[in-house]
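Visitor: Sequence isn't available, so here's the structure alone:
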């Protein structure tokens, strides 16, 4: 009897189902990893250049420079632009800490602009008022898988002396903005290959994309301790290389990435339809954009109680992000905190539901039923 009950029990709902993805791609991923083990070029092996070429072609950008993480991609971009002490970088407080962290590590000051309340993306209409002679970059974040209003942001940057725009696209690789791919909509685009991202490896990894030859050269040198050639250092750099094995994993995952992107879009639409009228507030996706739903995020009241109730029904959830950066102890900025009310409102209400390309219809039905049972 116990064995029968166990056999008929519904499958566990994974918040992000990386195991199912691996099973689908196991043969290719295993072969690619073993190829690296066979040739032994674990640092800057042939798979690195191969991956960079394929990713550049995918985005339409001229250059792809892989690196150790999405965080490193942001730092390397700031360094390539020569940003340092006394400079300011405009960004959003509603993001992961790495966004502001890299600005501060570069020696600059993050200047916070509030978000749109329905998308959680930086409000482009509020950026211009924050520009000063010290503004050396604008860093919008493509959050939850959707790109910010990059045309408006680029136009503002152009009006003020062509300020460089760095898209923090850690969560949006594969998304489109007016027909262009995320990571190819501004001066620089930075993405992450952290395992849970839309395109993830099996460790840390990231990349910077640009159409600027000079910036690409600087980034490649910065990535290897500022070397123009071996032991000839032309600039300050970092140890920012992406491991060959991680590039091999990405090459394997690219084989079905188009399908995964389409599947994420379809699942996001299915969630939207099934949660309509449930009492939870849904994120907006602008008509000229696609969203790859790095996290399927909604707004809820009484979040703690709802998370506990969902967990009791076997539905995992997460919060991205519970405290705005300008309220974090190390990045606290009381002046900007008073002006970023939408960010604080969202931080108290956002909750992410299970999402991955391998989320099944039966699993989604259980998630939706559980959410509806609590409203």
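Guide: That came in fine, so what should we check first? Keep in mind the model is a prediction, meaning the values are calculated, not measured.

Visitor: use CA for all of it now, contacts and neighbours both
Guide: Noted.

Visitor: What's the separation between residue 86 and residue 216?
Guide: Separation of residue 86 from residue 216 (Cα to Cα, to the nearest Å): 25 Å.

Visitor: now stretch 278-290: how far from the chain's centre is it?
Guide: 18 Å (Cα atoms, centre = their mean, to the nearest Å).

Visitor: Show me the contact partners of that stretch.
Guide: The contact list for stretch 278-290 (Cα atoms under 8 Å, 6 or more residues apart in numbering) reads 118-120, 146-147, 175-179, 265, 272, 291, 297-300, 371-372, 375.

Visitor: Just confirm residue 209 contacts residue 190, I think it does.
Guide: Yes: taking contacts as Cα atoms under 8 Å, residue 209 lies within contact range of residue 190: 6.4 Å.

Visitor: hey, what's in contact with both of these two?
Guide: By Cα under 8 Å, 6+ apart, residue 209 and residue 190 have these common neighbours: residue 183.

Visitor: that older thread, now, of the contacts of stretch 278-290, which are buried?
Guide: Buried by 16 or more other Cα atoms under 10 Å: 119-120, 146-147, 175-177, 265, 272, 291, 297-300, 371-372, out of the contacts of stretch 278-290.

Visitor: okay, now the one to match up with it:
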């Protein structure tokens, strides 16, 4: 048996370790939700909505089935749809684009800052078209986008500004919480997120009463009152159990994020000065929750294979930019259109990151990267 195998696999994220630490309280919360006999929305979801809104410092938080549906419902509730374009980043999970398309709008893209890999405000302004009605800024890997610059641009050009905060629960932008920086923000509580449910879950944060009402209506068959349908809107309601799970986890989020930041500092120390390896930079005034810890290397694919052979389960976020995805059909872009994002897609690599990660695991992962550099 190899040394790596004997030491065990280092997963990208370890949800079993988190559950073991929460088991008594989590089991009680889930059993209570089941015993309540309410399985859709209900008191557990309502309590989490109040608590997460207070955590973010916004008036409203409205839960729904996923982060993807949160984007679509948010945009629809804000009045965006067919004939409108929404500008976003090509370097993100494709769900950002899917949410725009599901709202009936069309995605357009601008290139990213080579240091942070978030939207470059100067490139955003250059990419605006007459049909662009909104900017959807993604807080990639947990680091907030430059919302001050984007907000100034949006005001100057008469645009709406929204956040895709799927990866940014607990992140901070110059003293304000990510998710409280635009007209509204979408969140994902996919299990692997910093604040994750035990299944798909999402929601929308906003200070806008009309947007909050619209999302509540759109998630629930177009109803404000049962059996009185104002819209044919579909069903995006959240399960009661997920509200209970998130309610147990929310008080621990800040502590978990502190642990992630500590792990990121240790990675940076252990990986400093390795030829060919660089880091995604954290911009001044931003406090990332380090949903992912991402490095860059020109021989990324070879490095990934090397690490996995040593039981370090690194991964790629994301290997193909959104504008090049086949799903876009006639709106699909061309290679070279957004060179910074496309170069990042060829180089980025996510190393294992979760609160329960040990110093020994970090050192083992870092040692494997160093071994690759020496090979």
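Guide: Cool, got the structure. Just so it is clear, the structure is predicted and the values come from calculations on it, not from any experiment.

Visitor: quick revisit: can you pick out the most distant pair from the buried ones among the contacts of stretch 278-290 of the first structure?
Guide: 177 and 372 (32.1 Å; Cα to Cα).

Visitor: Of residue 86 and residue 216 of the first structure, which one has the most company?
Guide: Using other Cα atoms under 10 Å as the criterion, residue 86 of the first structure and residue 216 rank with residue 216 on top: 21 against 11.

Visitor: How about the secondary structure of that one?
Guide: Of the three states, residue 216 of the first structure takes helix under DSSP: H, G, I helix; E, B strand; the rest coil.

Visitor: Contacts only, for it.
Guide: Here residue 216 of the first structure is in contact with 63-65, 210 (Cα under 8 Å, 6+ apart).

Visitor: and the gap between the alignment partner in the second structure of it and residue 183 of the second structure?
Guide: Matched by TM-score structural alignment, residue 216 of the first structure corresponds to residue 212 in the second structure. If you measure residue 212 of the second structure against residue 183 of the second structure using Cα to Cα, the figure is 11 Å.

Visitor: any shared contact partners between these two?
Guide: residue 206.

Visitor: I'd say residue 124 of the first structure and residue 149 touch.
Guide: Yes: Residue 124 of the first structure is in contact with residue 149 according to Cα under 8 Å; the separation is 6.7 Å.

Visitor: which residues does residue 105 of the second structure contact?
Guide: By Cα under 8 Å, 6+ apart, the neighbours of residue 105 of the second structure are 80-86.

Visitor: Just the buried ones from those, in PyMOL syntax?
Guide: Entered in PyMOL, the line below selects the buried ones among these, by 16+ other Cα under 10 Å:
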select buried, resi 80+81+84+85+86
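
Visitor: now the contacts of residue 105 of the second structure in CSV, with distance to residue 253 of the second structure and secondary structure?
Guide: Shown next, in CSV, are those (distance: Cα to Cα, whole Å; DSSP: H, G, I helix; E, B strand; the rest coil):
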residue, distance to residue 253 of the second structure, secondary structure
80, 32, coil
81, 34, coil
82, 38, coil
83, 39, coil
84, 36, coil
85, 35, strand
86, 31, strand
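
Visitor: Across to the first structure, which of the contacts of residue 105 of the second structure hold up?
Guide: Here is what carries over to the first structure from the contacts of residue 105 of the second structure, by both residues aligned by TM-score structural alignment, their matches' Cα atoms under 8 Å: 80-86.

Visitor: In the first structure, what stretch matches the top helix by length along the second structure?
Guide: Using DSSP state H to define each element, the second structure has its longest helix at helix 15-35. Residues 18-38 of the first structure are matched to helix 15-35 of the second structure when aligned by TM-score structural alignment.

Visitor: buried residues in the matching stretch?
Guide: For stretch 18-38 of the first structure, a neighbour-count test (16+ other Cα under 10 Å) marks 18, 21, 25, 28-29, 32-33, 36 as buried.

Visitor: same thing with stretch 260-274 of the first structure?
Guide: Quick answer for stretch 260-274 of the first structure (16+ other Cα under 10 Å): 260-265, 267-268, 271-272.

Visitor: Just flag the most distant two among those residues.
Guide: Most distant of those, by Cα to Cα, are 260 and 272, 18.2 Å apart.
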